[in-house]
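> here is a sequence with its predicted model. Questions after.
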Amino acid sequence: MSNERPWLDHYPAGIPAEIDLNAYASVAAVLEESFQRFRDRPAFANFGKQLSYGQTDTLSRQFAGYLTGVLKLGKGDRIAIMMPNVLQYPIALSGALRAGLVVVNTNPMYTARELKHQLLDSGAKAIVVLDNFAATLQQVVADTQVQHIITTGIGDLLGFPKGALVNFVLKHVKKMVPAYNLPQAVRFRDALAQGAAHPLPKVELGHDDIAFLQYTGGTTGVAKGAMLSHGNMVANMLQAGAWIGQNAKYGEEIIITALPLYHIFSLTANGLVFMRLGGLNWLVTNPRDMPGFVKELKASRFTALTGVNTLFNGLLNTPGFAEVDFSRLHLTLGGGMAVQRAVAERWKKVTGCPLVEAYGLTETSPAACINPLDLKDYNGSIGLPIPSTDVAIWSEDNRPLPVGEVGELMVKGPQVMQGYWNRPDETAKVLGADGWLHTGDIARMDEAGYFYIVDRKKDMILVSGFNVYPNEVEDAVMQHPGVAEVAAVGVPDEHSGEVVKLFVVRKDPNLTEEALKQFCRDNLTGYKRPKFIEFRDALPKSNVGKILRRELRGEKKAAASAH
């Protein structure tokens, strides 16, 4: 057995140690292949409307024609896409990539300040924005390099009369479209009509060309654009594709895409991997509406689903979820944050399908480790490094550590980003000349090559010199039947430096602080037990539903300095 890569001995049957990076020159080449190969298969579904691969091909050609023929944008120009999961997203995405543009995925929930930073930093010349968020753009667009604005309504591609009805209800009944004034804007459908007169441009794309500027690193203050090349994205599609390909059938998969496609996990794992497989991406525009989400699941006959722990937990706690037909479901992939044992075990019990945890970062396009899909039971691990990927545990002074030792998780492989856009100093902090990426996660590896995240470096709580990992505390507290959600953070303490504070959303309204503290006394060693417990109606979450410990920590700091 190889000591270098012990995980290879534990790969499921049929998964190669390496992928052939040269199978495709670019993401655009992958899309072209699928448009031809699966022409008549459904590619995207949303609000009851489906687009085939052939239709997606035609519409994205028209969009590419508009970008190059009408707007005169060229290879390497940046275009921002600011939309939730609607049919316009894959069309704009595919069109932009086929035109050789760099896609700047933009979170529609951004504040004006965040949006301005991203547009300025990326130097985007064009933006496609959903009407619901155009008022935010209006506030900042004059201060950016954006010259071209394309607007669209949620119902614009749903056909008549449904589309018109959806747009009317959102604007006038639900009041979800704030008034905006962008006189220079062109409607998405008009852009497609104009683009139809222009041929698909001939653009030479290779592995080194940038496909995405994917913004990340809110934890360290200002967001940075990870440069993800066509080579990075092709590599990760092939790596993840090889991992799930053993039990995925070409042209027959239906994947529920509830996480936003502007987020790297959903973009690669759902959008790109399943387009290459000829699958149907069932787009859920607002997964926060859990009863509506369960209705979608009942209508879809889905075979695969990706999500984050909070999404799975939310579904399990939604009436009607247990009655969904899970007979075709063979892949549930969890990422973005730690999957909790209590959630994974309940998921397996209710759906019959294991909840398989994966690990990745924006900087790794994103997948680095995935658990075997035939996993019998939750194992608390992020899995094995995927094909063509090296993972190691390093000490503070950058030396590789032996099996079982705890240190920083390091990743090397063809999916590792080119660096941060215009930030050589920030790039140098995380990416060595040798190609090893510092993840900032604390982890260990066992003899079989399985990796276990102990915690985020930044989230670690230091109690009297002991390291306390919030994940471990949260995992323990989630075992209490009266707890719906929990976050553990460190708060300053004059005796021990820091102590643990819990923020808890109750499942049982009668749960008391004392009862929960007793539970923690029974399940956690002294220094790991919470000194403070605060009950909340909700916890702050990111756009993909990751609980934001840093916001809870920030509140504590603000409160402390106010006294």
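Yep, it's here.

> going forward, measure contacts between C-alpha atoms and count neighbours the same way
Fine.

> what's in contact with stretch 272-283?
With contacts defined as C-alpha atoms under 8 Å, 6 or more residues apart in numbering, stretch 272-283 is touched by 30-31, 33-34, 37-38, 41-46, 85-87, 237-238, 240-241, 248-258, 270-271, 300.

> again with stretch 495-509
461-465, 481-493, 527-539.

> would you list every one of the strands in the stretch 1-150 of the chain?
Here the stretch 1-150 of the chain has its strands, by DSSP state E, counting those that start in this stretch, at 42-46, 49-52, 78-82, 102-105, 126-130, 148-152.

> and Gln518, how many neighbours?
12 (other C-alpha atoms under 10 Å).

> the strand or helix carrying it: how far from the chain's middle?
Assigned by DSSP states H and E, Gln518 falls within helix 513-523. Computed by C-alpha atoms, centre = their mean, to the nearest Å, the chain-centroid distance of helix 513-523 equals 34 Å.

> ok, structure two:
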Amino acid sequence: MPPHRVPKLPRARPSEMLCMGAAGVGVLTPLYLVMPGAEERLARQTTKWAPRWERNISFFAPPVERTVRRLEPPVARAVQRVESRLPLESMAKRVDASIRSGLGRVMPPKPTSPEHASPKPIMPLDSEYPPIAVPQTNVLGYLFDGKSDSDEPLWIDSQRPEHSISIRQGLQWTKRIGLGLERLGLQRGDVVLICSPNHILMPVAFLGIAGAGFVFTGVNPAYTADEIAHQLSDSTAKIVLAHPSVVDTVVEAATRVGVATDCIFQFSDKATQEHAGVRDWMTIVASCEQANGWRWPDLEPHVMAAINYSSGTTGLPKGVCISHSNIIVCVEQHKALMADVVARARDERWVCFLPLFHAYGQVISVFFAVSLSIPVYVMPKFDPGHFIDVIERRRITTLHLVPPVLVFLYKRLEAHGRDLSSLRVIYCGAAPLSRQIQKAAETRLNVQVRQAWGLTEATAGCTIVPPGFHDSAGSVGKLLPSCQAKIVDDNGREVEVGQPGELFVRGLNICLGYWKNEQATRELIDDQGWLRTGDIATHDERGWFNIVDRKKELIKVNAFQVAPAELEAVLLENEHVADAAVVGFNLDEGVERPRAYVVIQDHSRHKLTPQDVRSWVASRVSKHKLLEGGVVFVDDIPKLPSGKIKRKVMRDIAARDALELRRPTSIKSKL
């Protein structure tokens, strides 16, 4: 064999050479592409030397293959350890240092806290994670194409586990519902409203409605007739599916807004008898044989799938328009930063008590569950005892919670002494959670708590604590892939690192706007696509976010602003306090002061006075945060099903109490 000359390449950094050597197996190609100047150098040399390299391949291939086989395992392990923890440029520097020191592999320290994250970001803040590739399809195509043949239970009745729906059955139910609604004469874009507690047919009803080209909207079954009437009227729903337990209330609401009784159907996972002229919904559902020949329409990704109504904590709820693409993007974003859960999906078991008329419950227990084939035990609503039973008996692995439920888990006696060792991680969102509560819960439950943050207008989420980090600062994590953020002051100027301001977000998960409310949509999303969240937040030099509170809920004490969530967190640190809500209390002289409504633990009802609580808080906060508005013991705190405090209700109660200002602060109130 004639000798072959090796082409002389320009001097490269070790990390570049490693990347070129490993490119054949695709190990570190992305790392090479971000090296300054490396891509251009490689392009020039490739053009010049390509013909000679082709002739030399037969000579170089065997030793290269042997080298790659030797390097692949340690490099792959190293990449796996760091790919979601360190920015690529930082990783490259470690590669160089490692190779020069003769170690021959990447050895980054295992990060244990956000201190190991990226350098100081510049606003707008971009997610440090690679953009997601968005499948250009609709929800049913995304969830079911190629994976509809499993008979393993997917949605399981938590009270009757023998009743369940598999993916195969779920697709069949979805098609039966979609075809049935088509035969009723509904047109594309018509709205179908569901008023029901959770049950195992709720997910397939959502999918059948949206998949057939109609629009799902859900209403809280605890609503009054007036509240249901508002959503019926605002959504212009053509068909209503109402659980038997709320049929009378729904009929009353429908009568007020002119919706005929023959457009209302009883919606349950059990057979029902006609009541008040309302038939069983099974009378409109297609048969299995009919559904087998039906294929859902090929909907464009931008088509609206749902109208999820905002919480209405400060006023009437507004309809948030969510597209098929929004849903798909949201699932893909969370998959990217829940990699450990995705990796062990076959061993995961979840429980759903979050309402399925709410975005949080839908994303986790419908779309995410189908996407990963994770079984979900469906509870009608949150019941403390049953919740603990399900975790213990069904060996639940991952919880998706709201702060009040997390507080219950580590504070209430019902959870003590129970075997919750199957839990691997707890995700908590929908409302602020202090670092003190997070730490206490982690200690008591011996499981990591990862916070996340989002809003209905962003489909569900925008930030999350990624795997590999143990955050003890109460952070809501980092931006999801394909997401941007900025924090500005009241004048619209970007704030410095660590300073509070209103959080704006932008990305593929941002909603289409508010339903039939152009003015509110313009106030929500500006011309550049930035969504005003209404949340006050801070960010640090590493791109980690903390939520302070809702902007409208801040209490103005003289020249200072006090976050109710901060004082509520302080109150919940007290072992005698079961729950708490803080609101601004307007005194006669027009000065607003913090006032706390507190639920005392059952075993502490005679051990604590309101003054004890005030003194306890006073020893832990600044002067302007003192509970000068008083402390009131109450039986419970009114909350939405999502776990958020009904702030408007609390303000009304405070206004009522202001009329009785002269009474002692130990007034006993019942909400």
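Alright, I've got the coordinates. Keep in mind that what you see is a predicted model, and the values were worked out from it rather than measured.

> ok, back up a step: quick one: the residues in structure 2 that the helix holding Gln518 of structure 1 pairs up with.
Mapping helix 513-523 of structure 1 onto structure 2 (TM-score structural alignment) gives residues 610-620.

> with structure 2 superposed, average distance for the helix holding Gln518 of structure 1?
After superposition onto structure 2, helix 513-523 of structure 1 lies on average 1.6 Å away from the residues it aligns with, using mean C-alpha distance after the TM-score superposition for structure 1.

> check which helices and strands the helix or strand that that helix is followed by is in contact with.
Downstream of helix 513-523 of structure 1, the first helix or strand assigned by DSSP H and E is strand 530-535. In this structure, strand 530-535 of structure 1 packs against strand 497-506, helix 513-523, with contacts taken as 3 or more C-alpha pairs under 8 Å, 6 or more residues apart in numbering; DSSP states H and E.

> shouldn't Phe312 of structure 1 be in contact with Trp347?
Yes. Proximity of Phe312 of structure 1 to Trp347 meets the contact threshold set by C-alpha atoms under 8 Å, at 7.4 Å.

> what sits against Val278 of structure 2?
Counting by C-alpha under 8 Å, 6+ apart, Val278 of structure 2 touches Val247, Thr261, Asp262, Ile264, Phe265, Gln266.

> from Phe503 of structure 1, how far off is the residue lying farthest from the centre of structure 1?
The C-alpha centroid of structure 1 is most remote from His495, which lies 39.6 Å away (C-alpha atoms, centre = their mean). Here the distance between His495 of structure 1 and Phe503 of structure 1 works out to 22 Å (C-alpha to C-alpha, to the nearest Å).

> one more: Leu97 of structure 1?
In this view, Leu97 of structure 1 and Phe503 of structure 1 are 43 Å apart by C-alpha to C-alpha.

> same question for Glu253 of structure 1.
Applying C-alpha to C-alpha to Glu253 of structure 1 and Phe503 of structure 1 gives a distance of 39 Å.

> then Thr285 of structure 1?
As judged by C-alpha to C-alpha, Thr285 of structure 1 and Phe503 of structure 1 stand 29 Å apart.

> for the stretch 51-200 of structure 1, just list every one of the helices.
Per DSSP state H, counting those that start in this stretch, the stretch 51-200 of structure 1 carries helices over the ranges 53-65, 88-98, 112-122, 134-140, 162-168, 188-195.

> what's the closest of the helices and strands packed on strand 530-535 of structure 1 to Gly76 of structure 1?
strand 497-506 (45.0 Å; C-alpha to C-alpha).
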